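Asker: requesting a structural model of the entry that follows:
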Amino acid sequence: MIKKVISKKLQLSDLPSCIRKYIDPDTFQRDLFIRECASETPANAFILDAGAGECQYKKYFQKNNYIACDLAVGGESWDYKKINVISNLEKLPFKDNIFNSIICIQVLEHVKEPQLVLNELYRVLQNNGYLYLSVPQGWCVHQAPFDFYRYTNYGIQYLLEKANFSIQYIKPTTGYFGYLANRLIFLPKITFWTIKRKYVRFLLLPFEFLSYIIFVLVLPIILNLCDRFDKQRDFTLNYLIKAKK
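Answerer: Okay, here's the model as predicted:
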């Protein structure tokens, strides 16, 4: 019960953007990335959300013909009812050169054959169309057992170029301090959510609340403000990639 209350009240995505960009800059930058795609995609154009999940990005493409495609496995609590096409991304049921733009956000780590997926995305993308891709480098295991890979910038560049994409840019979402800030956010969950005895959990509730203030709010803001000092950015949570056919 306590876990449900806390998890509902402390969703980072519910915070105002002016605060969230200092607590969770990784997700904040990803949203800006999707907005860039939406602004550059012509009205009424066809856009494919490859690995759409719960279609959280559909709201940005109201002026477009948005097609959500997903295998609909992985997230046991996820609602896949909004998916238009249920399909394995390794063999898409679409004709060649049909989509103006494609977004594939935090998906490539969940497919067994990422090269086949990129080849398929290239096939269904129109000439001079753009793929907007994000992949993790430093992230915990999630949606197990459907979690297979992590990518460096060199690795994803190799796979994209092998699929004949022309890379426009590869951007890390965080540096070392941003990476550390994100890891700290999980500390209260790891520490307190594993306690089985309810009375012990209740007695520790003040400390749990304090841990959220320190590790989810105060320290992440300080560390993310310091992230500008890491110019090399070898420690990053994710990469944002724009590639052209």
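Asker: going forward, measure contacts and count neighbours with C-alpha atoms only.
Answerer: Fine.
Asker: what sits up against the lengthiest helix in the chain?
Answerer: The longest helix of the chain (DSSP state H) is helix 25-40. Residues from elsewhere that reach helix 25-40, judged by CA atoms under 8 Å, 6 or more residues apart in numbering: 17, 20-21, 57, 60-61, 101, 103, 132, 134, 173-174, 178, 224, 237-238, 240.
Asker: list the buried residues of it.
Answerer: By neighbour count with 16 or more other CA atoms under 10 Å, helix 25-40 contains the buried residues 25-30, 33-34, 37-38.
Asker: report the separation between the residue nearest the centre of the chain and Asp49.
Answerer: For the chain, the residue sitting closest to the mean C-alpha position, by CA atoms, centre = their mean, is Gln106 at 4.1 Å. Applying CA to CA, to the nearest Å, the value for Gln106 to Asp49 is 11 Å.
Asker: and for Phe94?
Answerer: On the measure of CA to CA, Phe94 and Asp49 end up 13 Å apart.
Asker: could you do Gln56 as well?
Answerer: 10 Å.
Asker: please give the structure of this sequence too, so both can be compared:
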Amino acid sequence: MYIYQIERTLIHAQVKRFAKHISGDVLDVGGGERNRYKDLFIYKTFTCLDISAGPEVDIVASADAIPLPDGSKDAVVSTQMLEHVKYPERCVQEMYRVLKKGGHALVTAPQWNELHSEPHDYWRYTKYGFIELFERNGFRVVEYEQRGGFFSNAAQMTLRYFLDRLHLHNRPVLGRVFSRIFQAMGAFAIFLDRHDTSEANRKHAIGWCFLFRKE
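Answerer: Next up is the predicted model:
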């Protein structure tokens, strides 16, 4: 069942803002069984690669060994995947390899998140780690955006605690009640973050959205 989560709302908004740069033959690396953001893009073909089979997965393979030719894709999308791979450097190298020259990669990852998808939860990324990882593998940063601040982070931590503590995904009635509470809490947190431009708030990102280019 659907339960509101502030981070997913923020990711959707970020991907939507960056979507104009993604077109042509698109590869979604780690898209999972549901392509949440596919409808935000205008594309010629959209191919989903994931380590596990699913109804919307086209290629079952590891992100560090993509079975596609060099320079075969116009764009790459990868949302909330890099924290789950043992060898993120290899994954970035593979994204670079399959991209055409001048192609874009739209990538999101968390700076904070609770332990999840165990045991395959390995990494968290600051903006500096993000930039270092991609630039040393040939990419150029085009644009990036912080996701959330202190208030959004606090809201996400709170809702994730109660989501797990009360097993809300398995309790439909209670889950719907809490989803409405989480939605109101999330809207207020986003409002507060938007109006708090302090250095202190800037340090508490939930995560990042980056647009890279293959030169």
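Asker: how about the nearest residue to Pro69 of the second structure, chain neighbours excluded?
Answerer: Closest residue in space to Pro69 of the second structure, ignoring its immediate chain neighbours: Val98 at 6.2 Å, by CA to CA, 6 or more residues apart in numbering.
Asker: before we move on, what about Leu12 of the first structure?
Answerer: Leu12 of the first structure sits nearest to Arg20 (CA to CA, 6+ apart), 6.8 Å away.
Asker: tell me which helix or strand that neighbour sits in.
Answerer: Assessed by DSSP states H and E, Arg20 of the first structure sits inside helix 17-23.
Asker: what does that helix rub up against?
Answerer: 12-13, 27-29, 181, 216-217, 220-221, 224-225.
Asker: want to throw those residues into a markdown table with secondary structure and distance to Tyr199 of the first structure?
Answerer: Shown next, in a markdown table, are these (DSSP: H, G, I helix; E, B strand; the rest coil; distance: CA to CA, whole Å):
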| residue | secondary structure | distance to Tyr199 of the first structure |
| --- | --- | --- |
| Leu12 | helix | 28 |
| Ser13 | helix | 30 |
| Thr27 | helix | 35 |
| Phe28 | helix | 37 |
| Gln29 | helix | 40 |
| Ala181 | helix | 30 |
| Val216 | helix | 24 |
| Leu217 | helix | 26 |
| Pro220 | helix | 30 |
| Ile221 | helix | 32 |
| Asn224 | helix | 36 |
| Leu225 | helix | 38 |
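Asker: can you give me the buried ones in stretch 139-150 of the first structure?
Answerer: 147, 149-150.
Asker: closest one to Lys189 of the first structure out of these, please.
Answerer: Of all these, Asp147 has the smallest distance to Lys189 of the first structure: 20.6 Å, by CA to CA.
Asker: look up how far Lys58 of the first structure lies from the counterpart of Ala13 of the second structure in the first structure.
Answerer: Matched to the first structure by TM-score structural alignment, Ala13 of the second structure sits across from Leu32. Separation of Leu32 of the first structure from Lys58 of the first structure (CA to CA) stands at 14 Å.
Asker: what is the aligned counterpart of Tyr144 of the second structure in the first structure?
Answerer: So Tyr144 of the second structure corresponds to Ile170, using TM-score structural alignment.
Asker: residue boundaries of the helices in the second structure?
Answerer: Using DSSP H, helices in the second structure cover 6-18, 88-98, 127-135, 150-165, 172-195, 199-202.
Asker: Phe94 and Asp49 of the first structure: who's more crowded?
Answerer: Asp49 (22 against 13; other CA atoms under 10 Å).
Asker: aligned partner of the more buried one in the second structure?
Answerer: Asp49 of the first structure maps onto Asp28 in the second structure, by TM-score structural alignment.
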